[in-house]
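Undergrad: got a structure for you, letters missing:
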């Protein structure tokens, strides 16, 4: 399928594409959970390799790995921004999809996605950040509380800085179903939602009985896709804005968890998954 046929198809069939995307991302969430379980398993080759290392060495390694991941993510983000220029590959994809959505998206579809896009609104996630931080702190999971807060607040700060650096103008959106101000790249809704919902799934795996782990991981994947996809359908963001948001938020979330787990080991309380 060429770009000339793909862009109109996306504009004409956003609901089926949304359902398929949710199912795929829910599957990815389940696979991520299986990967986490394999990594934490006592017989994991990585665990056997790291076992002799001291807690301090592991913490230093985790910080170095996080720094490398952030640098690599930044390089990919810059390349995506460059490709998103008018003459770049992603620029042509972005403009084709945005044009078709402006001319063909139905008001019913727009109203639906204008509703679900609130999953990534600043006020929703700010309230969630405060509530989860307070609940974790009150239940004496202090390291998890700090990690959760740093993940959410740090991602918000990074997103704002990068928006100002890249200063990309948003696509035209005059349908009235949704409004968005400020710069476009990377998508704040997309980056914040992947941090929030993936971190909530991680907390569920750490703290809740095993029967809740898979539903939490799959739900997180579906919510992350829904939030990002809604921004494209509402044409308040280009597709590359959303991809950049997912890249930024996912990288930041993984780095936060990596350092948080290493801190727990350094403090003498290795993180474990709930099994009951």
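TA: That came through fine. All of these numbers come straight from a predicted model, not from anything done at the bench. Residues are numbered from 1 along each chain as shown.

Undergrad: CA only for contacts and neighbour counts going forward, please
TA: Fine.

Undergrad: got the end-to-end distance for stretch 74-93?
TA: 22 Å (CA to CA, to the nearest Å).

Undergrad: Show me how far that stretch is from its chain's centre.
TA: 19 Å (CA atoms, centre = their mean, to the nearest Å).

Undergrad: List the buried residues for it?
TA: Using 16 or more other CA atoms under 10 Å as the test for burial, stretch 74-93 gives 74, 77, 80-84, 90-93.

Undergrad: Filter those residues down to just the ones in helices.
TA: The helices, defined by DSSP state H, take in 74, 77, 80-83, 90-93 from these.

Undergrad: now, among the residues you listed, which is nearest to residue 63?
TA: Top of the list for closeness to residue 63, among these and by CA to CA, is residue 74 at 16.4 Å.

Undergrad: next up, a second structure to put side by side with the first:
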């Protein structure tokens, strides 16, 4: 009879069937994002521009965002306090990584080694400049500034957190990915949720409604794929990825809330 903790056993089983579970997660995320966007879109267009958002509504939105930031920060703190090898979460991290290394097909590893580049700084930096230039050209200068600050914030925040926790990366010998920085939290995961989340926000703000649902589904697919690729390539533990997503989500909420608040303030001044 096994003496391993249930979380460790579950991690080992998950790692043994990681690819099917990834496909399930991807499908749920993509369909869920599409349905959520469609639902919010229908509610939005029932009251589209009939009146300016009231102060209580703006305050409620900002308060909700603040509570989500607190929740993300609390979850991050819990993960950070339980990632040592002697704790159950640390053991589960190693069990999942070992099981993936044992069971994931080489062809899947190669595919994820290419897909993970969608979260590389070398890929996102020119995308950042291109999107900013397009926004500036079309006179969306506030959005351009917000976009650059959002992506720039992750460049500062994540390396600082890595230096604080100084967690070693998992060991692997597949030769498809090489990382030399610390492991916790995952910079690719944080960068993915901020970059593709902000792209979705810009799409919702600037493009016709027919692009909204496909944009939400594409953003969800990119975030989930990049985050999972870091685990499959064994360059991050699962808790690194979870922490990266949480820090990225918190920063994304700060950026979007700030842009929305500034937009409503500007509209109120224009109507005054």
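TA: Now that the structure is in, tell me what you want to look at. This one's a predicted model, so the numbers in the text were calculated from it and none came from an experiment.

Undergrad: ok, back up a step: can I get the ones in helices among the buried residues of stretch 74-93 of structure 1 in a markdown table with distance to residue 157 of structure 1?
TA: Shown next, in a markdown table, are those (distance: CA to CA, whole Å):
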| residue | distance to residue 157 of structure 1 |
| --- | --- |
| 74 | 15 |
| 77 | 16 |
| 80 | 20 |
| 81 | 19 |
| 82 | 22 |
| 83 | 24 |
| 90 | 26 |
| 91 | 26 |
| 92 | 29 |
| 93 | 28 |
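
Undergrad: for the residues you listed, which one is nearest residue 245 of structure 1?
TA: Nearest member of these to residue 245 of structure 1, counting by CA to CA, is residue 77, at 9.0 Å.

Undergrad: what sits against that closest one?
TA: For residue 77 of structure 1, the contacting residues are 244, 247-248, by CA atoms under 8 Å, 6 or more residues apart in numbering.

Undergrad: hmm, 10 Å instead?
TA: 71, 83, 162, 185-186, 240-241, 243-245, 247-248 (CA atoms under 10 Å, 6 or more residues apart in numbering).

Undergrad: most neighbours, which of the residues you listed?
TA: Most neighbours among those, by other CA atoms under 10 Å: residue 186, with 34 neighbours.

Undergrad: what's the average distance of the strand or helix carrying residue 116 of structure 1 to structure 2?
TA: Using DSSP states H and E, residue 116 of structure 1 falls within helix 107-116. Following the fit onto structure 2, the mean deviation recorded for helix 107-116 of structure 1 is 1.2 Å by mean CA distance after the TM-score superposition for structure 1.

Undergrad: ok, now stretch 219-230 of structure 1?
TA: Stretch 219-230 of structure 1 sits 0.5 Å off on average (mean CA distance after the TM-score superposition for structure 1).

Undergrad: could you measure the residue nearest to residue 266 of structure 1 when sequence neighbours are not counted against residue 193 of structure 1, distance?
TA: The shortest distance from residue 266 of structure 1 to any non-neighbouring residue, by CA to CA, 6 or more residues apart in numbering, is to residue 55 (4.6 Å). With distances taken as CA to CA, residue 55 of structure 1 is found 32 Å from residue 193 of structure 1.

Undergrad: do residue 51 of structure 1 as well
TA: In terms of CA to CA, residue 51 of structure 1 sits 34 Å off from residue 193 of structure 1.

Undergrad: Neighbour count: those two, which is higher?
TA: Applying other CA under 10 Å to residue 51 of structure 1 and residue 193 shows that residue 193 carries more neighbours, namely 29 against 12.

Undergrad: Mind telling me what element the more buried one is part of?
TA: helix 188-207.

Undergrad: Not counting the very next helix or strand once past the helix holding residue 116 of structure 1 itself, show me its contacts.
TA: Next helix or strand after helix 107-116 of structure 1 toward the C-terminus (DSSP H and E): helix 122-138. Contact with helix 122-138 of structure 1 is made by 118-120, 139-153, 156, 188-189, 192-193, 196-197, 200, 203, as judged by CA under 10 Å, 6+ apart.
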